[in-house]
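Novice: Mind looking at a prediction? Sequence and model below.
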Amino acid sequence: MRGSITRLVFMAGILLVTMVLYSFDEEQKNVIQGHTLTEDYYMDEIVDENKNDEHVNRIETAELERDAEILAALAGLTETDLTEDKKQYIKEEALETDKAEKDKAEPDNYVTEPLEIKRVIHSSDLFHPHDDFDDVLDLMSMFALHSAGEIDLRAVILDQKDKQAGRPGSVLVDKLNNLTGYNIPSGVGPQALLTALKNSPGPVIITVVGSVTDLWEAYKTDPILCEKKIEAVWLFAGDAQQDPTRNHTYGKDYHPSGLEYNVALNPPAFTEIIRSDLPIVWIPCYDGGLVESPMDGLDKLHGSYHMNQYEKLFSKSNQEVIKFFLEALSSERLEGGLYDWDEIKGHHKSLFGVGIFRAIPRPALDYPFDFVNVSITANDDGTISIGEGKNIKLFKRTDRANYYDRMSVITSKLLSYL
């Protein structure tokens, strides 16, 4: 009887070892394939902060071989029991995964890539409490670039004078000045823009993320000053398609399909500033009308729209920055008080600028977008026809499949400078 029991135990041991080894083999395949296919994987660990231009590699061939040997030893096997096929499979999959991760990861060549500090005047329909929180994140990105020494933020021009009186965006500018120790001025209306241009020691980039009203009024008032001091207008507004298949909510009295919100605020101003002699870098918010779902927005060639999660955007930020974010976002709460970070960090926000601003001082970094030379015509109804007319630079996605995730990486790195 004892002999039979012993033989049964021995046979059960062999069966157990075989199952462990098989399970290990399958587990390694699943882990490797999971790292390759999980869309959020490379967001978790992108940049090695101690090395310039190098990224964290979670799977290395040597580690995989070592782990395989350890598990085999625990199962009572020797290294030779691991077949060459199994070891080669692990090596090849690891190398492919490593390459895929490096292709996805955003290069961090902030030191070696040439930098020309740009003077910037930021024009925004920023309010407090906000209309759309993306304007707050745009402002934070501008302050971050200034903190990084990549732009000289000359002023923030606040759009829509009448609304500013009741909900002044200057409150948020002042708070960011207190947070960072800077003294970036803010002002309301075209005269504030002209004053900022006069005070600038050299040419400036104008970023417009709201109505084009102040810029257009300033240009009409002093076109000579504007043409002398404005290096380019980065215009975040409009739809890349003249007749979008999906309607916009506003501007239907100008166009049957409506107009993108920023354009609808003042269609003639949008049209005339594009027709002016000022150089234009056009970043349409949409390409084909309002985005009906995040996945729908992922496939648009010329629309800057991207959906990002708060936790990822602030993954590298300190607690003071997150506190500012929570206070600004919580201004929308009718019941008062602050949002709880743990409750809202998983929420998503649609954005149109933020990380794209990084291309102003550093155009040569590896982005999931580029700017192409095209000719356009600004139509009286607030739409744009592409293919003839004025030469401009047009935003174009170059990595549509990974656009959202890579924009999260760029923006989280940028916000870490605050």
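Specialist: That came through, no problem.

Novice: drop to CA atoms for contacts and neighbour counts, all remaining ones
Specialist: Noted.

Novice: Which of the helices or strands spans the residue nearest to Val354 when sequence neighbours are not counted?
Specialist: Closest residue in space to Val354, ignoring its immediate chain neighbours: Asp138 at 4.9 Å, by C-alpha to C-alpha, 6 or more residues apart in numbering. For Asp138, the element it lies in under DSSP states H and E is helix 134-147.

Novice: Could you do Leu326 as well?
Specialist: Going by DSSP H and E, Leu326 is in helix 319-329.

Novice: just checking, what packs against that helix?
Specialist: Here helix 319-329 touches helix 170-180, going by 3 or more C-alpha pairs under 8 Å, 6 or more residues apart in numbering; DSSP states H and E.

Novice: mind listing what's buried in the helix it packs on?
Specialist: By neighbour count on 16 or more other C-alpha atoms under 10 Å, the buried set for helix 170-180 is Ser170, Val171, Leu172, Val173, Asp174, Leu176, Thr180.

Novice: Nearest to Ser350 among the residues you listed?
Specialist: Leu172 (20.1 Å; C-alpha to C-alpha).

Novice: Was I right to think that closest one contacts Phe133?
Specialist: No - the criterion here is C-alpha atoms under 8 Å, and Leu172 misses it with Phe133 at 11.7 Å.

Novice: can you state the direction angle for the helix holding Leu326 and helix 170-180?
Specialist: Helix 319-329 runs at 170 degrees relative to helix 170-180, counting by axes from the mean of the first three to the mean of the last three C-alpha atoms, to 10 degrees.

Novice: Okay, strands next: where are they in the stretch 1-150 of the chain?
Specialist: 118-124 (DSSP state E, counting those that start in this stretch).

Novice: buried stuff in the helix holding Leu326?
Specialist: So, applying 16+ other C-alpha under 10 Å, buried residues of helix 319-329: Val321, Ile322, Phe324, Phe325, Leu326, Ala328, Leu329.

Novice: Quick check: next helix or strand after that helix?
Specialist: helix 341-344.

Novice: Mind giving me the packing neighbours of the helix or strand harbouring Trp234?
Specialist: According to DSSP H and E, Trp234 maps onto strand 230-236. Applying 3+ C-alpha pairs under 8 Å, 6+ apart, one finds that strand 230-236 contacts strand 204-208, strand 280-283.

Novice: how about the longest one: buried residues?
Specialist: Of all the residues in strand 204-208, those buried under the rule 16+ other C-alpha under 10 Å are Val204, Ile205, Ile206, Thr207, Val208.

Novice: take a look at this one as well, against the first:
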Amino acid sequence: MKIPLIHITDLYHPPQDPDDHFDLATVAALHEYDLLGVILDVSERFLHAAPRGFDISRDPGFVPVVQLASLLGRTITAALGPAEPLKHSGDTASDRQPREKAGIELLLSLVRSSKQPVTVSVVGSARVLAAAFNLEPDLLRGGIKAVLLNAGTSAGGHDEWNVGLDRMAYIDLWRSGLPIHWYPCANEKGAFDEAHQRGTYWRATHGELLHDIPAQLEAWFRYALTGSNRGDILHALDEGGKGYVWENILHEKRNMWSTASLIAGAGRMLARTPGGWRFVASNEAQDSECWPMSLEPIAAGISDAGVVDWQPSTEPAVHRIFKRQEGRGYGAAMTEALNALLRAMECHGEKLR
């Protein structure tokens, strides 16, 4: 039976950070998941051009979701969440515009209608999930199997990016009692440490990640990475595109954090096969060399400043924290495995090449 998944992502077009496109493609490529819906976790300051906003004008990422649904030949339900942080602990966001409450309502509806407890992946802020919990705590306590939380720092007082998007929501989520599988985006050295045992961070060039992937999937990434303003968003996926702009983009590096959570949530491992590093189902990786990864039980609490205080637990615990074998080779292995996953992705029900 497939794993019912709700994916909460700070996905925009043009991208604010294109790692969210790679995360969405990863979810779509993992056949273990039944993707119930995508909830767009946007922040007001990234929707508007400066000086009102952060830099340039963006839209919530409905376009990449629709494009990907077309490539897969399936429906992907999507809705928008609140664009401003929660105002206080227990905030249900009930005073927001109807379109911003749609994401909260979608999450509740999907949990309510699922025949089994769902997994929720959070690769941006905790706003949508926290507001939904504040609105219907009993439903979510009984209906969520695990929260794949990509946020926060495993040590030190660093103000990690996703926490900063909505600190109150992060605090409310940790205090909710929901089962958090915690994949910290930073540690005592910051958010860009490729070697740390608690670190999820790795990076690769676009060229390494997109090498020899199906043509239409490459077009999907190209539409995003070039910030295309073409209105014929589906025809754009049927056309090739090269040239110096695209070649320059392929040489750019992409910072990645959330991949480990999505792979582990699907029950896969990072294993060396005769063909190279791959994301392999756990029951098929027993005789392979694996990059050790685990989720360790912890006792955890959170301060009013949004700092998680945790200790390893020898008892069964509702919260777990990511751990992996140290070493910078992790990034090279993840790069090879993610590229292989994307190369094998099926579009329109069959491989394009």
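Specialist: Looks like it arrived, so ask away. Note that the coordinates shown come from a computational prediction; the quantities given were computed from them, not determined experimentally.

Novice: Give me the TM-score for this pair.
Specialist: The TM-score (TM-score structural alignment, normalised by the length of the second structure) is 0.73; 279 aligned residues with a C-alpha RMSD of 2.4 Å.

Novice: What does Lys396 of the first structure correspond to in the second structure?
Specialist: Mapped onto the second structure by TM-score structural alignment, Lys396 of the first structure lines up with Lys323.

Novice: Just give the number of residues close to its match.
Specialist: Neighbourhood size, Lys323 of the second structure [other C-alpha atoms under 10 Å]: 19.

Novice: Let me know the secondary structure of the nearest residue to it once chain neighbours are set aside.
Specialist: Closest residue in space to Lys323 of the second structure, ignoring its immediate chain neighbours: Arg198 at 4.8 Å, by C-alpha to C-alpha, 6+ apart. Of the three states, Arg198 of the second structure takes coil under DSSP: H, G, I helix; E, B strand; the rest coil.

Novice: quick one: Arg198 of the second structure and Arg324 touch, right?
Specialist: Yes - counting by C-alpha under 8 Å, Arg324 is a contact partner of Arg198 of the second structure at 6.4 Å.

Novice: Between the two, which has more neighbouring residues?
Specialist: Arg198 (24 against 18).

Novice: Trace that one over to the first structure, please.
Specialist: So Arg198 of the second structure corresponds to His302, using TM-score structural alignment.

Novice: For that match, which residues are in contact?
Specialist: Applying C-alpha atoms under 8 Å, 6 or more residues apart in numbering to His302 of the first structure gives the contacts Ala240, Ile283, Pro284, Tyr286, Asp287, Leu394, Phe395, Lys396, Arg397.

Novice: for Asn308 of the first structure, what are its contacts?
Specialist: Asn308 of the first structure neighbours (C-alpha under 8 Å, 6+ apart): His348, Lys349, Ser350, Leu351, Tyr404, Asp405, Met407, Ser408.

Novice: burial measure for Ser125 of the second structure, as a count.
Specialist: 28.

Novice: which residue lines up with it in the first structure?
Specialist: Looks like Ser125 of the second structure aligns to Ser211 there (TM-score structural alignment).

Novice: Mind telling me what element that match is part of?
Specialist: Going by DSSP H and E, Ser211 of the first structure is not in any helix or strand.

Novice: separation between it and Ser124 of the first structure?
Specialist: Noted for Ser211 of the first structure: a distance of 7 Å to Ser124 of the first structure, by C-alpha to C-alpha, to the nearest Å.

Novice: buried set for stretch 141-149 of the second structure?
Specialist: Buried residues in stretch 141-149 of the second structure (16+ other C-alpha under 10 Å): Gly143, Ile144, Lys145, Ala146, Val147, Leu148, Leu149.

Novice: whoops, stretch 280-297 of the second structure was the one
Specialist: For stretch 280-297 of the second structure, the buried set under the neighbour-count rule, 16+ other C-alpha under 10 Å, comprises Val280, Ala281, Ala285, Cys290, Trp291, Met293, Leu295, Glu296, Pro297.

Novice: my guess is the second one meets Gly267, correct?
Specialist: So the one you mean is Ala281 of the second structure. Yes - in this structure, Ala281 of the second structure is within contact of Gly267 by C-alpha under 8 Å, at 6.0 Å.

Novice: Need the counterpart of Ala305 of the second structure in the first structure.
Specialist: By TM-score structural alignment, Ala305 of the second structure lines up with Asp381.

Novice: swap in Ala332 of the second structure?
Specialist: By TM-score structural alignment, Ala332 of the second structure lines up with Asp405.

Novice: helix/strand/coil for its match?
Specialist: helix.

Novice: ok so, going back, looking at the contacts of His302 of the first structure, which are in strands?
Specialist: Ile283, Leu394, Phe395, Lys396, Arg397 (DSSP state E).

Novice: Apart from its chain neighbours, what residue comes closest to the last one?
Specialist: Translated: Arg397 of the first structure. Nearest one to Arg397 of the first structure, counting by C-alpha to C-alpha, 6+ apart, is Phe369 at 4.1 Å.

Novice: Return the residues in contact with the corresponding residue of the second structure for that neighbour.
Specialist: The alignment partner of Phe369 of the first structure in the second structure, by TM-score structural alignment, is Met293. Residues near Met293 of the second structure by C-alpha under 8 Å, 6+ apart: Met269, Phe322, Lys323, Arg324, Gln325.

Novice: ok so, going back, can you redo the helices and strands packed on strand 230-236 of the first structure as TSV with distance to Leu418 of the first structure?
Specialist: Formatted as TSV, those follow (distance: least, C-alpha to C-alpha, whole Å):
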stretch	distance to Leu418 of the first structure
strand 204-208	20
strand 280-283	25
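
Novice: Tell me which of these approaches Ile70 of the first structure most closely.
Specialist: strand 280-283 (53.6 Å).

Novice: If we go by neighbour counts, what in the following helix or strand past that closest one is buried?
Specialist: The element immediately downstream of strand 280-283 of the first structure (helix or strand, assigned by DSSP H and E) is helix 294-297. Neighbour-count burial for helix 294-297 of the first structure, counted by 16+ other C-alpha under 10 Å, picks out Gly297.
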